[in-house]
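**Q** any chance you can model this:
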Amino acid sequence: MALDDVTWYVGVRLLLLSLTLRCCKAAESFVSEIEPQKGSLNGGTRITITGNNFARNLFSFGAGNSHLGNKVYLVSSTRNFECTIHPDGCHEKQITCYTPKMPTAEYSVRVYVDGVRIPDEEHCKASRSKCIFKPEAHYTPTIDYIEPTSGVPGTLVKYRGRIITSLFGSNEVTSTNGQTARFVSLYKCNNQCL
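**A** This next block holds a predicted model:
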């Protein structure tokens, strides 16, 4: 092969490689929005994060694999909290997580995919407000009154307070307030049951 042929061959290969990388570049991860944007001060609010190219592998077992999967943080100007991932609600276009107990503030959602932080500019490009979560007292369930305070097994107990759903283990999809959260069970116990 002559030198000109080799030069031409290498040039064509580099051009093809360059075109392949441009047209077939892996899409970047991004966040479109979170839902809901308000929830309980005491945690337990399930947040659904929509976007694209979230982690495909949610298993991070074994040495050297702790970075795999998705991680979500709720970040204010002074604090940050990890949102516990709910693996059954995750795929490449969605992450679900449960908020921890945290004080009232505006928290920006920050997502990491396989140990790499999605850049801030890739969180809710259309409207930054779609990536803000705010816990408030109004969205926090309370128990204000219990009667009787003691009784034998089988005693009917009345509870009064604020419950944020009308779904009590029913077959309905949404509550009367449009939420999908369900009241599944209630436990009463002494101070050791936290």
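**Q** please make it C-alpha for all contacts and neighbour counts, starting now.
**A** Fine.
**Q** what strand or helix carries Asp4?
**A** Element membership of Asp4 [criterion: DSSP states H and E] is helix 3-23.
**Q** off-centre distance for stretch 99-114?
**A** Centroid separation between stretch 99-114 and its chain, computed with C-alpha atoms, centre = their mean, to the nearest Å, is 9 Å.
**Q** contacts only, for Val157.
**A** Neighbouring residues of Val157 by C-alpha atoms under 8 Å, 6 or more residues apart in numbering: 146-148.
**Q** show the subsequent helix or strand relative to the helix holding Asp4.
**A** Past helix 3-23, the next helix or strand by DSSP H and E is strand 30-35.
**Q** elements contacting that next one?
**A** strand 46-52 (3 or more C-alpha pairs under 8 Å, 6 or more residues apart in numbering; DSSP states H and E).
**Q** so how far is the strand it packs on from its chain's centroid?
**A** For strand 46-52, the distance to the chain centre is 5 Å (C-alpha atoms, centre = their mean).
**Q** packing partners for that strand?
**A** Counting contacts by 3+ C-alpha pairs under 8 Å, 6+ apart, strand 46-52 packs against strand 30-35, strand 94-98.
**Q** toward the C-terminus, what is the element adjacent to it?
**A** strand 70-75.
**Q** mind listing what's buried along that following strand?
**A** Neighbour-count burial for strand 70-75, counted by 16 or more other C-alpha atoms under 10 Å, picks out 70-75.
**Q** for comparison, sequence B:
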Amino acid sequence: MFQFKSFITAVILLSLAAELTKSQTCSYMWDPVFEANSANPPTMCPVTTTSGSTCVFPFGYNGVTYTTCTVQGPNNANYQPQCAIAIDSNNNASAWSVCNVPTDAMVTYATVRKAGYYGQNGGSTQGGTLVWIYGNRFAENSFSSVPASSSANTVQLVDGYTVYDCEMHNDKTTTTQLTCYAPVLPESVYQIRVYVNGNLIPLYQYYDPTHAIFASMPSQTPTITGITPQTGTPNSLVTLTGNFETACYSRDVVTYTTCTVQGPNNANYQPQCAIAIDSNNNASAWSFCNVPTDAMVTYATVRKAGYYGQNGGSTQGGTLVWIYGNRFAENSFSSVPASSSANTVQLVDGYTVYDCEMHNDKTTTTQLTCYAPVLPESVYQIRVYVNGNLIPLYQYYDPTHAIFASMPSQTPTITGITPQTGTPNSLVTLTGNFETACYSRDVVGCAQDDNALISR
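**A** Just a heads-up that it's a prediction; the model follows:
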């Protein structure tokens, strides 16, 4: 009996030793040690997926090599962390699955203005700036008739090894939105880091880490430059003048006269409206609107997964326009590019309308592409029809984020041909400005200045 117990004890000790050895020889992908040692990362422990398969690292996708899971994978409208579970002979992902991770929450971007642009990220060094953080699958506070006093989400502002807590504004917390007040902190640029239920969202679960930063600047501190009058009797009206930009950015009052995709608890941006209002005319109950199409447009760009400000193209046509949104009509799968589409895109300037030729083999429920035609220099609103139904502008995240600017300066030009003479099959190098073509490529890393185009 003693020998049997000794045998059991030995087996347990060996198992513990094996686990200890495992923990000492590899680290999990979401461990901050990987971010701190990106140049010389430790050995990564295997990452499992919801399919039961193990992730294959590294893998390529759309010209990018990934060594971690990513939220940029295909057919991933909710931006869940995914990885390749099979690769082809070129090391590109050929099969995907969702990664098993401590938290699948993700960060899209941050701003200091409600529903603002991520470039609006400046706040006061004196603290008090309200920071809005957008993403998916944050921990939502339980409903209460009074503002919440605690949160399962935590936000920190990080500059190197210096960390500042951002005080949570919990009564505005939803699964897709967090708000917090920046503290007093030195002038610098800070990475916004989010914990959900105690788990840090790793940077590979950010749409783009550079879209979630906070810039602390003395120039963003509200200042009073004048008080008029400077003397007076009690109850006199006093006017303060100055720069109150930070406070202005923090306001979040909007009056709606139509349905909107900006309502609460609306991760998929479906059109909603108030079905009840309080004494201040603010929405107190919401419901989804019955509309001809519930498709919505997030933004448009001339660079795949680019920024909506990258919206310039040639007056001579041919610029590939990428339109992102939700619930577009998806073409049936085919081994050849689709020749027709249930989606239509037009470029509109006042009463002048131009058709944008659909590039149907890239169509998904969250992405459309089309080629801009030859058209005069101007700024055009991008309008989308889904199954014959026009998506109204109130179902755009922001109509100004879905425009196309036609400019002669965006027309590719050839400035040099070398050599200018030669025998047949000689190598010829063309130099010039091919910025539009560069923006239209769906790979990462193409240059935007003078490029060399080589042909035989």
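**Q** that older thread, next, give me the two most distant ones among the buried residues of strand 70-75 of the first structure.
**A** Of all pairs drawn from the buried residues of strand 70-75 of the first structure, the one with the longest distance (C-alpha to C-alpha) is Asn70 and Val75, at 16.0 Å.
**Q** between the helices and strands packed on strand 46-52 of the first structure, which gets nearest to Glu172 of the first structure?
**A** Here strand 30-35 is closest among those (C-alpha to C-alpha), at 20.0 Å.
**Q** quick revisit: and the buried residues of strand 70-75 of the first structure, which is closest to Ile95 of the first structure?
**A** For these, the residue nearest Ile95 of the first structure by C-alpha to C-alpha is Asn70; the value is 7.7 Å.
**Q** and the closest one, what pairs with it in the second structure?
**A** Taking TM-score structural alignment for the superposition, Asn70 of the first structure sits opposite Asn343 in the second structure.
**Q** how about the buried residues of strand 70-75 of the first structure in TSV, adding distance to Cys124 of the first structure?
**A** As requested, the buried residues of strand 70-75 of the first structure are exported to TSV (distance: C-alpha to C-alpha, whole Å):
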residue	distance to Cys124 of the first structure
Asn70	17
Lys71	17
Val72	15
Tyr73	15
Leu74	14
Val75	15
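**Q** distance check, Arg383 of the second structure against Gly416 of the second structure.
**A** Distance, Arg383 of the second structure to Gly416 of the second structure, by C-alpha to C-alpha, to the nearest Å: 38 Å.
**Q** now the helices for the stretch 301-450 of the second structure?
**A** 435-440 (DSSP state H, counting those that start in this stretch).
**Q** longest helix anywhere in the second structure?
**A** helix 2-25 (DSSP state H).
**Q** quick one: buried residues of the helix or strand just after that helix?
**A** Downstream of helix 2-25 of the second structure, the first helix or strand assigned by DSSP H and E is helix 33-36. Neighbour counts over helix 33-36 of the second structure (16+ other C-alpha under 10 Å) mark Phe34 as buried.
**Q** which stretch of the first structure lines up against helix 33-36 of the second structure?
**A** Under TM-score structural alignment, there's no match for helix 33-36 of the second structure.
**Q** please apply the same query to stretch 180-187 of the second structure.
**A** Per TM-score structural alignment, stretch 180-187 of the second structure has no counterpart in the first structure.
**Q** surely Gln37 of the first structure meets Arg128?
**A** No: look at Gln37 of the first structure against Arg128 with C-alpha atoms under 8 Å: they stay out of range, at 11.9 Å.
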